[in-house]
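Colleague: Predicted model and sequence follow; I will ask about them next.
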Amino acid sequence: MTDQMARSSRSSRWPLAAAMAGVLALSAALSSCGVVGTADAVANAAPDAPINGPQGRVPQFIASCAVSHFAFDDPIVHPGHAGASHQHVFFGNEAVTASVGYDELLGAPTTCDQRLDTASYWTPVLLDPRGQRIDPTGAVAYYRPGAGVDHTTLVPYPPDLKMVAGDAEADGEQPLSVVAWSCGVSAVRSVVPTECPGRSTLRLLVTFPDCWDGERTWTASPDDRHVVYSSAGECPDSHPVPIPQLQLAVDHPPVDPDGLSLSSGAITTGHGDFWNAWDQDKLVNEVQNCLHRGITCNVSAN
């Protein structure tokens, strides 16, 4: 069974009114929230264009995370089945296993510098030409509005939201706006790793959807997604709730790019997983105090 076919069909509902109440003291009615959407918009399979640099002069907050552990597990794709996945490297929450539940993640230790970021992030492992693992030096999670999206309308992720970006079974190049490689924080993107100058790190970039359907926290079917990408700064009517766009940047030491692969297969099979187990009050504060106010938080350079 493929990773895509094996994705759990479990989903849960988190009322949109509760989401908005946690952000603004507004009515629970969606129309009063200033949510972007248009009847002409359609669910988008990728952002319109790559984000121009991981740190830009746009509203954002970030979390820097060390490696937590490596495991042949994927609690989103193969929940409850230890060893059923290709190898992943995990960042953030240290309690993650194949069978862990959301409640077990809350308040668990984290490798992130923001101690209340107990979310979990994971990607496939980078391999050298001999198939040996190249350990990352760390990861950075950037939370921003999607391109052109009104930052004052963003809603925090609901508790227990799960997202996957990129295709572990890709048989060719993926859009640079979803999966890309760069040298450190350079704005130059490539579909495969390139040789980086000096001591610049080799960085895998995975950009997640930023429009939510307002109800489900996970769906297994690629034809019935609970999250999609915005287009031209708007969310489609099917997914009218704008959420922060997460870009996960995984840094590796300088390495010869020839012959590299991923534990999921070819070097073009990059992807990432995110499980929202943030302290929810802290997440709401970050959205309100950083994104809604249009400022950058925890960013040392632009």
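Modeller: Arrived safely. Residues are numbered from 1 along each chain as shown.
Colleague: can we go C-alpha only for contacts and neighbour counts from here?
Modeller: Noted.
Colleague: Okay, buried residues for stretch 124-131 please.
Modeller: Neighbour counts over stretch 124-131 (16 or more other C-alpha atoms under 10 Å) mark 124-128 as buried.
Colleague: for stretch 136-143, that is, sorry about that
Modeller: Result for stretch 136-143 [16+ other C-alpha under 10 Å]: buried residues 136, 138-143.
Colleague: who's in contact with the nearest residue to Ser190 once chain neighbours are set aside?
Modeller: Spatial nearest neighbour of Ser190, chain neighbours left out: Trp181 (5.2 Å); criterion: C-alpha to C-alpha, 6 or more residues apart in numbering. By C-alpha atoms under 8 Å, 6 or more residues apart in numbering, the residues touching Trp181 are 189-194, 202-205.
Colleague: now these in a markdown table, with neighbour count and distance to Leu262?
Modeller: Output for these, formatted as a markdown table (neighbours: other C-alpha atoms under 10 Å; distance: C-alpha to C-alpha, whole Å):
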| residue | neighbour count | distance to Leu262 |
| --- | --- | --- |
| Arg189 | 22 | 18 |
| Ser190 | 15 | 16 |
| Val191 | 18 | 13 |
| Val192 | 21 | 11 |
| Pro193 | 23 | 11 |
| Thr194 | 16 | 15 |
| Leu202 | 27 | 14 |
| Arg203 | 27 | 13 |
| Leu204 | 28 | 11 |
| Leu205 | 26 | 14 |
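Colleague: before we go on, here's another structure to hold up against the first:
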Amino acid sequence: MKWLSLTLALAGPSQAALRFGCSTVSIQRLDPLVEPGALPSAHLHQIVGGNGFNATMQGDIAEKSTCTTCTFSENFSNYWTAVMFFKHPNGTYKRVPIMQNTALPNGINGGMTIYYTQQDFNSNGNQKITAFKPGFRMTVGSPTYNPADGSRGNPGLRFVCLENKGTRFPELPTFPTRPCKGGIMTVHHFPACWDGKNLDSPDHQSHMFNTVREAFAPAGPCPASHPVRMPQLAFETLWDTTQFNNMWPADGSNPFVLSFGEGGDAKGYGTHADYVFGWKGDALQRAMDSSCMFNACENGRPLKSQNVAAMNKCAVKDMVGEELDDWLPYLPGQGPIIMAKKK
């Protein structure tokens, strides 16, 4: 309860809102939260953030990374999601490439847009936000989630059919049912209310409480069981599905799947994301206590930042050696490993 008592004692308003890019640090079958130590894990993930990412991450990961693919050079956190594949009518699979968000600097290598907010997409807010702690981790969604058809699915886990890279709405609970002119965006909003005691929980979710509604709409108040308001964390990933638009199945069925389950998840209800906190020192708390918004937080105001070349240079070595770029007879993890060709 030490952190909770300190939080309540220091309670005061802040107005920070962070939005920044992270290029891809790795795409491989590793999952240190759900399958710690497994090499490879059951399904494929795209990962951004610090280069300390590995199969058995423990403790303060900010001390175990030497570089990061994120804009803020003090941010060694890791963020990861399932990978999207196109399923050809002949049964083979092709990994969908990732595009950068139009709001980010040019040249970012794939990756994601990351948000730490407390209000909504257009404004900051005025409540006390407590930064995550060293060793903190959580997930949102589940690859085994399978509601009845017609359900709105998990709140905050959405798809956007893009007209262009700036499209934001409407947010859909499942994959779009038609070819999208500008690609598909996946959105993952995490819960923002902490129990004040546990850095993790057996299901990686129970130590947090979900107040997310739709999109970046302001969340409700935190309950007594989870009284500490933390940043509203969100990931956006833009998938370049346009190259497959002329291969859309004749029967109109959705050809995209997520990288898990027998034959993949073609509904999208099982979309999920993982987070391990790894900001250096008090950097994130300093940001949350400031009044900066988005790129105004860069260049030491109050956070140190780096250029795109430095972001793209950071990487994690391939620990599995699996072929991911050719047309594949099955999803990675659904058959024998196909070894990557030597370059």
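Modeller: Yep, that arrived. Not measured: the values here are computed from a predicted model.
Colleague: After superposition, what is the TM-score?
Modeller: For this chain pair, the superposition-based TM-score is 0.73 by TM-score structural alignment, normalised by the length of structure 1; 249 aligned residues with a C-alpha RMSD of 2.8 Å.
Colleague: rewinding a little: which pair in the contacts of Trp181 of structure 1 spans the largest distance?
Modeller: Greatest spacing in these, by C-alpha to C-alpha: Thr194 and Leu205 (13.6 Å).
Colleague: Could you name every residue contacting both of those two?
Modeller: By C-alpha under 8 Å, 6+ apart, the residues touching both Thr194 of structure 1 and Leu205 are 181-182.
Colleague: one step back: the residue nearest to Ser190 of structure 1 and Ala82 of structure 1: what is the separation?
Modeller: 29 Å (C-alpha to C-alpha, to the nearest Å).
Colleague: again, but for Glu104 of structure 1
Modeller: From Glu104 of structure 1 to Ala82 of structure 1 the distance is 17 Å (C-alpha to C-alpha).
Colleague: The two - which one has more neighbours?
Modeller: Between Glu104 of structure 1 and Ala82, counted using other C-alpha atoms under 10 Å, the more crowded position is Ala82 (15 against 11).
Colleague: export the buried residues of stretch 136-143 of structure 1 to TSV and tack on distance to Ser264 of structure 1?
Modeller: Below are the buried residues of stretch 136-143 of structure 1 laid out as TSV (distance: C-alpha to C-alpha, whole Å):
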residue	distance to Ser264 of structure 1
Pro136	16
Gly138	19
Ala139	19
Val140	21
Ala141	21
Tyr142	24
Tyr143	26
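Colleague: count of neighbours near the aligned partner of Ser41 of structure 2 in structure 1?
Modeller: Under the alignment (TM-score structural alignment), Ser41 of structure 2 maps onto Ala84 of structure 1. By the criterion of other C-alpha under 10 Å, Ala84 of structure 1 has 17 neighbours.
Colleague: list the contacts for Ala84 of structure 1?
Modeller: By C-alpha under 8 Å, 6+ apart, the neighbours of Ala84 of structure 1 are 72-74, 78.
Colleague: swap in Gly83 of structure 1?
Modeller: Gly83 of structure 1 is in contact with 71-73, 98, counting by C-alpha under 8 Å, 6+ apart.
Colleague: Pick out whichever of these sits closest to Ser231 of structure 1.
Modeller: The closest of those, once distances to Ser231 of structure 1 are taken by C-alpha to C-alpha, is Asp73, at 32.9 Å.
Colleague: Just give me the match in structure 2 for the closest one.
Modeller: By TM-score structural alignment, Asp73 of structure 1 lines up with Leu30.
Colleague: Please, which helix or strand holds the residue nearest to Glu173 of structure 1 when sequence neighbours are not counted?
Modeller: Nearest residue to Glu173 of structure 1 in three dimensions, chain neighbours excluded: Thr268, at 5.8 Å (C-alpha to C-alpha, 6+ apart). Under DSSP states H and E, no helix or strand contains Thr268 of structure 1.
Colleague: mind checking how far Thr268 of structure 1 is from Pro197 of structure 1?
Modeller: Separation of Thr268 of structure 1 from Pro197 of structure 1 (C-alpha to C-alpha): 22 Å.
Colleague: just Val188 of structure 1 next, same as before
Modeller: On the measure of C-alpha to C-alpha, Val188 of structure 1 and Pro197 of structure 1 end up 13 Å apart.
Colleague: Can you report how many residues neighbour Val255 of structure 1?
Modeller: 17.
Colleague: tell me which element it falls in.
Modeller: Following DSSP H and E, one finds Val255 of structure 1 outside all helices and strands.
Colleague: pretty sure it is touching Glu195, no?
Modeller: Yes: shown here, Val255 of structure 1 and Glu195 form a contact pair, counting by C-alpha atoms under 8 Å, at 7.4 Å.
Colleague: related to what we said a few turns ago, in CSV, list the contacts of Trp181 of structure 1 along with distance to Ser177 of structure 1 and secondary structure.
Modeller: Formatted as CSV, the contacts of Trp181 of structure 1 follow (distance: C-alpha to C-alpha, whole Å; DSSP: H, G, I helix; E, B strand; the rest coil):
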residue, distance to Ser177 of structure 1, secondary structure
Arg189, 9, coil
Ser190, 10, strand
Val191, 10, coil
Val192, 13, coil
Pro193, 15, coil
Thr194, 17, coil
Leu202, 17, strand
Arg203, 14, strand
Leu204, 12, strand
Leu205, 9, strand
